[in-house]
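Undergrad: sequence first, predicted model second:
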Amino acid sequence: MTIKYLFSAMLILFIPVYLLANGNVTGKVTDAKSGETVPGATITIPQLRITTITDGKGQFTIKSLPNQGKYLVQVQSLGYKPMVKTIDFAVSGSLDFNLEPSSIETHEVIITGTPITSNNRYNSTSAAVVSREDLLAPSSNLIDGLSRQVPGVSQITTGPGISKPIIRGLGYNRVVTLMDGVKQQGQQWGDEHGVEIDQNQADRVEVLRGAASLMYGSDAIGGVINVLEPLAPASGTIKGEVLSSYSTNNGLSNSSVMLTGNENGFVWRGRGSYQNAYSFNTPGGYYINSGYNNTSFSGMLGLNKGWGYSHLNFSYFKDNIGFYDSDPGDPLYTGNGTSRSLDYPRQDIRQYKIALNNNFIIGSGSLKLDLGYQKNQRRELDEPTPALFFDLNTYSLDAKYYLPESNGWQPIFGISASDAHSVNKGTEFLIPAYDQTMAGAFGYIKKTWGQNTFNFGLRYDYVNNDGKQLFIDGAQKFTGFKNNFNNVSGATGYTHVFNDLLSFKANAGTAFRAPNPAELGSNGVHEGTSRYEIGNPDLKPERSYQADAALEFGKNIITGSLGIYENYIHNYIYASATKGDQITLTNDAGAQQTYDVYRYGQVNANLYGIEGNLNIHPTSFLHLDNIFSYTHAQNESFDRPLPLIPAGVIRNTLRFEPKVKGLSNFYISAGLDNYFKQSRIDATFETPTNSYTLVNASIGTTLKLGSQPLKLYVSGSNLTNKKYYDALSRLRPGRLSQEDPTYGVFNPGRNITFGVYLPFNIQK
């Protein structure tokens, strides 16, 4: 039975659980010191995907809830320390919360992307949460925004329009991006392919650093980016938002409109977004044809009832991106680059997605079931007809059954599967058409006693790849390949909360990643990278042995965390080049072009590093926030550094929040991004990058339009217009045929962003 038939069968099987009962809860939120009520506080139950706010008397009501089971409830309000409590819905009575006044950050955050939803202080996984407020900070895309705020996260870029996530030095198919409970399936293997997600969709993002293969399978050996959309509002409420921004460097305009509502448990959401940018400007001039534009539509229809929830999500994302097809010695900059028309060559990327997310309450346990279908299309065009055209269709299933908690023990069991089918519809070919089937099963248990938690899990994975043979004009283009891989992985973790000031967490385990079809079967010109890639059908799976540990500390004036990690990967896969290894091809016009040849191979690799943050709050209106990270990566087989490893970085931000009459949430901030020199490179095809410091600043406030808040901000980055090359920029100078040390494209220069954000509530 294929995944697409199982998709339908699983949906029909669990329809009867819809008949369970509903319940309502009421409560009140008060100030722990003064005893006064707190209007406008947000009450969230992430496991049930519902949220509400307190009224003018600090009271709230949440309808259509289960009448049994234990759930985490998070309460937040500006100026107070967030509170996370476990509530047993089988116990009747009012839910009253007493919030402690506070103006500083806290570790009291719920993480949903780990096997068991939990308070981050009692969760061993190294995780960070980026809120909606932080996501409004100027960025060209979602990954760009995360890399500025989360220690250990960086990005491989091809100008501002394309960013690929890197976590602790690992990227590509080693990092899973999750949206609507479904793994994003596109061309994760390629250098110049971004994440096909509208950055405006995210209400919050969870970043899991370190192997998450236990829950998400083979491709989560490096970590997970879990993108979460807005939760359903309280019954009888319609919420929405309008946002818009403009950036001066590349004329990036970003606009988005969203509405979401809840009518007696029937929930819905709709969003439309549009971005448009012309070529980005460096301190040396505009980079030719680097503009882009994307259009996105998404929506949700669902039910939130006492039996749980069922949400049907759908989205469409189209991205048009220009790129400059250059050779060494060609001019890289030209005149005024403010035209928004894209020339050839360019990419046309389209992502269609349907996801059905369910959480069925079964007695005191629950079954979480996510079904997905995605169509990913990538066209590379030198003219209106695409030369290279990938079409990938993926069906997926993920099911987890949560047994009732007993004496602090929380066990769950899960299965996952996917069925992918790729075809080539163009006239040029890079990788063969292929079929890929993946399946896995895991068991996980968590024990909590006192201030301690312990968890342990095992997982089995099976991956089958079938690459198709191809002949062109009688010559064999792809030999084809058939292989399958299987593996057992394990992980364990421990946390201990010493007191309000200090907590400790640690993890150890093994992870597994099967080689992907691009690594196994490539044989052609990768136009976006201007190189000829050759795969290796004899590649073996990567096997990771990983450990990490972290301390989280502080209260009031000083808070922070410090973490260390090591990850030894046996049979690490990457493409490398050797000087002189080239191929010359003749194009349709009869002209010849020479490409460097990159071949996929394997080595043993060791990556270790440090990451953390230190936040100092000498007063309620002054904050000094610092994040830092460093990764050391060694090719153990050839005793040289691994390629494409981020430089160490320290980011410092001083934020001043004075009380200004007539304004609320007024702030002024200034920051320095300090990047170290990256001389640990694979010198066969990389060049080092120098250290540099970027100066940033921002100012913002919130006004009132009636009862609705209107947030205004102005933010500047690289204010000194610094010339620099980032270590993970694909446009920086390289070796091989790019001998001229001046060849390369500087990262973007000065950029100032003007933004407006209007969230609103409509109470019936």
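TA: In hand now; what should we look at?
Undergrad: please count neighbours and contacts with C-alpha atoms only from this point.
TA: Fine.
Undergrad: what's the closest non-adjacent residue to Tyr675?
TA: Counting by CA to CA, 6 or more residues apart in numbering, Tyr675 lies nearest to Val649, which is 4.5 Å off, once chain neighbours are set aside.
Undergrad: neighbouring contacts of the host helix or strand of Gln546?
TA: Gln546 is located in strand 542-555, with elements delineated by DSSP states H and E. Residues outside strand 542-555 that contact it (CA atoms under 8 Å, 6 or more residues apart in numbering): 126, 210-211, 221, 500-515, 559-573.
Undergrad: next up, a second structure to put side by side with the first:
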Amino acid sequence: MRTLYLVFISIFVGINAYSQIKISGKITDEQKNPLSGVQIHIGESETISDANGYYQIHSLEKGNYEIHIFLDGFNELIKEINLTQNQTLNFTLSKSVMVLEESVITHIHQKNVNNVETVNQEFLQAEYSGSLAKSLEKIPGIQAMEIGSGTSKPVIRGLGFNRVLVAENGIKQEGQQWGADHGLEVNPWSVEEVKVIKGAGTLEYGSDAISGVIALNNDSKPLPNSFSGDWILFGRIANQAIGSSLNLRHRKENFFYKFSASYTDFADYNIPTDHIVYLTRQIPIFNERLKNTAGNEHSVSAQVGYTSTDFESVLTVSNFYQKIGFFPGAHGIPTLDRVQDDGDRRNVEFPYQNVNHFKVLSESTLRFHPNSLKFSFGFQNNQRQEWSLFHTHYGNSQTLPEIDPDLELDFNLSTFDAQVKYQHQFNRKNKLNIGVQSQSQKNSIKGYNFLLPEFTRFNIASYITNEWEINPKWNVNYGVRFDHTEIEIQPFYDNYLYEFLSQNGNEQADEFAQRSQHLEKSFNNINGSAGILFQPNSNLDFNLNLGSSFRMPTAIELASNGIHHGSFRHEQGNPNLDTEQGWTSDLKISYHPQSWNLELNPYFYYFSNYIFLQPSGIFSPLPHGGQIYKYSQSEAMLTGAELKIEKKFWDRLNAFVSVEYLYNRQITSSNSTDYPLPFSPPMVFFTEWSYELVKNKGFVKSLEISADAKIASKQERIAQNEEITNGYTIFGAGIKSELNFNQFRANILLTADNLTNEKYFNHMSFYRALEIPEMGRNIQLIVRIPFGK
């Protein structure tokens, strides 16, 4: 009997084991490249694909199942299957980000609650206009604040400086963002993807993301057992720029490295005028070239990493250097002698600036399928120097420095970042994110002039967000964040100013000479946001995001006291400033049937204590300082809308149209002082039409021509100390081609901007206050040669 029982049990177990089914297969993208880290859910079982895209799931019963496959950046794949035996099932995922296809940004239906625009490397290279910020201007709501030759700052909905946060691989880019003459210190050719997050969906990023986030990513993994790269050559006529960039990518099974290097040299740039007007005085511009705007920049970065199903680690080291001249009038009133043509278009004389940005970023991820734990660390050293031939406004009281006598200002900022993020996935429709972030900063100063004191700053923050797909039509995202910040500012006493004022009988000499007081402040903030995505069908999306926003006052706002050449005035900080706080609402409606894509994006911002520079009515004690502008706070509001229309005709013709409108103002007790906020862009209409002439004929894989027009209205709503800027219309054109000669490939892009050589002003330009127009006609050539496989 016992033997019979054992036989029965053995047969039952054998039958049961035999009934268990295994599925396996490979996950790839549309180019048949394997995808690692893909999550696969079937029934109560789940797994993740390995470095080669392979997966397998055991112990499944016979029956009907719904398999769910998803990976960040790709459309989720849902498929019904019937299991009767072991099966091999391969799947292909399609990208869910905006891609540049024939010069038009195309929309793919995706479940993203936040207002996010994503562009890839191909878009960035095709739209390159001398700087990264300028390359993003086709995205509605993004503007570039021009600084000069190939340098600009990003502006989102009229808010820039420390109200736009730029992050690289999740770590905030730290420099002197507060200055109008400081650009982004990033190599645009090494950036692989840019996400622009507008409105209230910036909770994870914290302070400085009050208007939005520009998230730069260059952490994609090369394919297993591959080697590839590209070599880029480019040139521009308007400033005789020439440059080159090299990118390399190599990977074995799990280990990989990437390398990028670039160099650009540019000359004084052309402007379509023979004179400018500065403080009612006419200054000649010789040969229509803006003297001393030449310069050069170079960057290098290296990345090494390890990737597998359960663990991933990447280390990135980079250095960016730039030297660029200032037009002589940018540092004091230009004289005829200083603006005379010196016969050398590429030399850089006084005044000029040096910028060096060194970064080390480390990111490691542990996966406990389907959960993960990510550690991010960063170190940055940003050094910015302004060099100007030694001069003193204090008569004979200030002596020539023995070391670096012509170093006017030197800011050396070191920043340490540490972040931990845990992602818990309750199921494929419900994801929880918990994060802790900390940052420590120290800024030192040198130079014979003074603007900003030394300071240290420490921040620690935590946040929790939840992403929940209620059903296929409704998705929500909500969260809360807490920040604690401490800042200590060192005192600075100006002996030279004291002697100068005393000799001139100023009874307040001692008070004015104390340029900076010792200051210790701390700030605490709790903020939250919530978003809803409603998709009634596959052609229609409604995104609504609401949230509170905040920004810690910076050292420049709390304790500056000097002539800021970037703003052409004496700026004075206010140690009594509170945290800038407000509320944000953002609605995005997308309609994209077949070959159409229409997006309407109205928004509204309210600030309870917006920080701005206000004329004080007090004359500056600094020689040639003029009136003092003090940092103050008041209520403010900002509203506007962005419209984007895209259409593809007959598989060859593409149309792109965008319209941007913005209105803002301060809210004070008197309507007479309700001025608009500074650097407010005018209403802008932009359109681009492209047509593919040739497609897959011989060695010409594609040949496309394009034409565009940009119309900006007159900006009469101006802040204090700003000038009215007239409207303008400029035209452009381009030719793009992809060539294949056996194993040799090349992408060629020839573009022309400002074809009519129009004289116009960018209201947000660094040189606008000097009545200096934008660049004249410019022709640009970019040749990209990819290689490897």
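TA: Ah, there it is. Owing to the predicted nature of the structure, the values given are computational and were not obtained by experimental measurement.
Undergrad: do a quick rundown of the helices in the first structure.
TA: Applying DSSP state H to the first structure gives helices spanning 3-13, 132-135, 142-147, 213-216, 517-521.
Undergrad: for the fourth one, the distance to its chain's centre please.
TA: Relative to its parent chain, helix 213-216 of the first structure has a centroid offset of 16 Å by CA atoms, centre = their mean, to the nearest Å.
Undergrad: same check, this time on the third one
TA: Relative to the centre of its chain, helix 142-147 of the first structure is centred 8 Å away, using CA atoms, centre = their mean.
Undergrad: dead centre of the second structure: give me the residue that sits there.
TA: Ile214 (3.0 Å; CA atoms, centre = their mean).
Undergrad: counterpart of that residue over in the first structure?
TA: Residue pairing (TM-score structural alignment): Ile214 of the second structure is matched to Ile225 of the first structure.
Undergrad: circling back: write the PyMOL selection for whichever of the contacts of strand 542-555 of the first structure are buried.
TA: The buried subset of the contacts of strand 542-555 of the first structure, as determined by 16 or more other CA atoms under 10 Å, is captured in PyMOL by this line:
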select buried, resi 126+210+211+221+502+503+504+505+506+507+508+509+510+511+512+513+514+515+559+560+561+562+563+564+565+566+567+568+569+570+571+572+573
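Undergrad: strands - which of the contacts of strand 542-555 of the first structure land there?
TA: Under the assignment DSSP state E, these contribute 126, 502-513, 559-573 to strands.
Undergrad: ok, back up a step: residues touching the match of Ile214 of the second structure, list them.
TA: Ile225 of the first structure is in contact with 175-178, 205-208, counting by CA under 8 Å, 6+ apart.
Undergrad: do Ser64 of the first structure as well
TA: 22-24, 264-265, 304-306.
Undergrad: show me which of the residues you listed are buried.
TA: Buried among those by 16+ other CA under 10 Å: 22-23, 265, 304-306.
Undergrad: take those residues and keep only those in strands.
TA: Using DSSP E, these in strands are 23, 304-305.
Undergrad: so which of these comes closest to Asn424 of the first structure?
TA: For those, the minimum distance to Asn424 of the first structure (CA to CA) is 41.3 Å, reached by Asn304.
Undergrad: Provide a list of residues in contact with the closest one.
TA: Residues near Asn304 of the first structure by CA under 8 Å, 6+ apart: 48, 50, 64-65, 265-267, 310.
Undergrad: alignment lookup: it to the second structure.
TA: Using TM-score structural alignment, Asn304 of the first structure pairs with Thr307 in the second structure.
Undergrad: can you state the direction angle for the strand holding Gln546 of the first structure and strand 502-513?
TA: 170 degrees (axes from the mean of the first three to the mean of the last three CA atoms, to 10 degrees).
Undergrad: what does strand 542-555 of the first structure correspond to over in the second structure?
TA: Against the second structure, strand 542-555 of the first structure falls on residues 580-593 (TM-score structural alignment).
Undergrad: what is the nearest of the contacts of Asn304 of the first structure to Asn696 of the first structure?
TA: So of these, ranked by how close each gets to Asn696 of the first structure (CA to CA), first place is Ile50, at 36.6 Å.
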